[in-house]
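> Only the shape, not the letters, is given here:
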């Protein structure tokens, strides 16, 4: 793995699991390090985190038609 976050491959596919704290410790560190150096992935992370927070507000009754 590279020490420069800009050299890491983008982490977009891992962001959902990162927000849900479902990655192993190595992957969590990789994503966190990458987010410090990639504005695009950081913007995507914010969107995923906001969506996750909004989903947490839903109740079962909200999902029924």
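Alright, I've got the coordinates. Remember, it's a predicted structure, so these values are computed and weren't measured experimentally. Numbering: from 1, shown residues only.
> okay, CA-based contacts and neighbour counts for the rest of this
Will do.
> quick one, helices of the chain?
Taking DSSP state H to define them, one finds helices in the chain at 15-19, 25-37, 39-57.
> Pull up the gap between the residue sitting nearest the centre point of the chain and residue 26, please.
Within the chain, the residue whose C-alpha comes closest to the C-alpha centroid is residue 15; the distance, by CA atoms, centre = their mean, is 2.5 Å. Shown here: residue 15 relative to residue 26, a distance of 14 Å by CA to CA, to the nearest Å.
> cool, and residue 47?
Computed with CA to CA, the distance linking residue 47 and residue 26 is 23 Å.
> Counting neighbours, go ahead and name the busier of those two.
Each of residue 47 and residue 26 had its neighbours counted (other CA atoms under 10 Å), and the higher figure belongs to residue 47 (13 against 8).
> okay, now the one to match up with it:
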């Protein structure tokens, strides 16, 4: 498991990738094991998981508005 430079073994820096299923299987397993025993990381996980679910509800128009654009971005 990737440990932050300050030596803290909490997994908060990995939670975004964990929620998006973007971690290698071994690392995802280590995060899951840590979450079973750490209340503070579990609380952070729930916050990140909620945010990820809400992002799926945004439309292109919502994203364009957030970027200060009148129209959604077109293809590059």
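In hand now; what should we look at? None of these values were measured; they are calculated from a predicted model.
> Superposed, what's their TM-score?
Overlay of the two chains. TM-score (TM-score structural alignment, normalised by the length of the first structure): 0.85; 59 aligned residues with a CA RMSD of 1.6 Å.
> The helices of the first structure into a markdown table, with extra columns for distance to residue 8 of the first structure?
Rendered in a markdown table, the data for the helices of the first structure read as follows (distance: least, CA to CA, whole Å):
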| stretch | distance to residue 8 of the first structure |
| --- | --- |
| helix 15-19 | 14 |
| helix 25-37 | 7 |
| helix 39-57 | 11 |
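> do you know which of those helices lies nearest residue 1 of the first structure?
Between residue 1 of the first structure and these, the tightest spacing by CA to CA is seen for helix 25-37, at 8.7 Å.
> picking up where we left off before, list the contacts for the residue nearest to the centre of the first structure?
By CA atoms under 8 Å, 6 or more residues apart in numbering, residue 15 of the first structure lies in contact with 31, 44-45, 48.
> Equivalent analysis for residue 28 of the second structure, please.
Applying CA under 8 Å, 6+ apart as the definition, the contact partners of residue 28 of the second structure turn out to be 18, 21.
> Next: the one 3 residues further on.
Taking CA under 8 Å, 6+ apart as the definition of contact, the neighbours of residue 31 of the second structure are 1, 11, 14, 18.
> let's go with 7 Å and repeat that
residue 11 (CA atoms under 7 Å, 6 or more residues apart in numbering).
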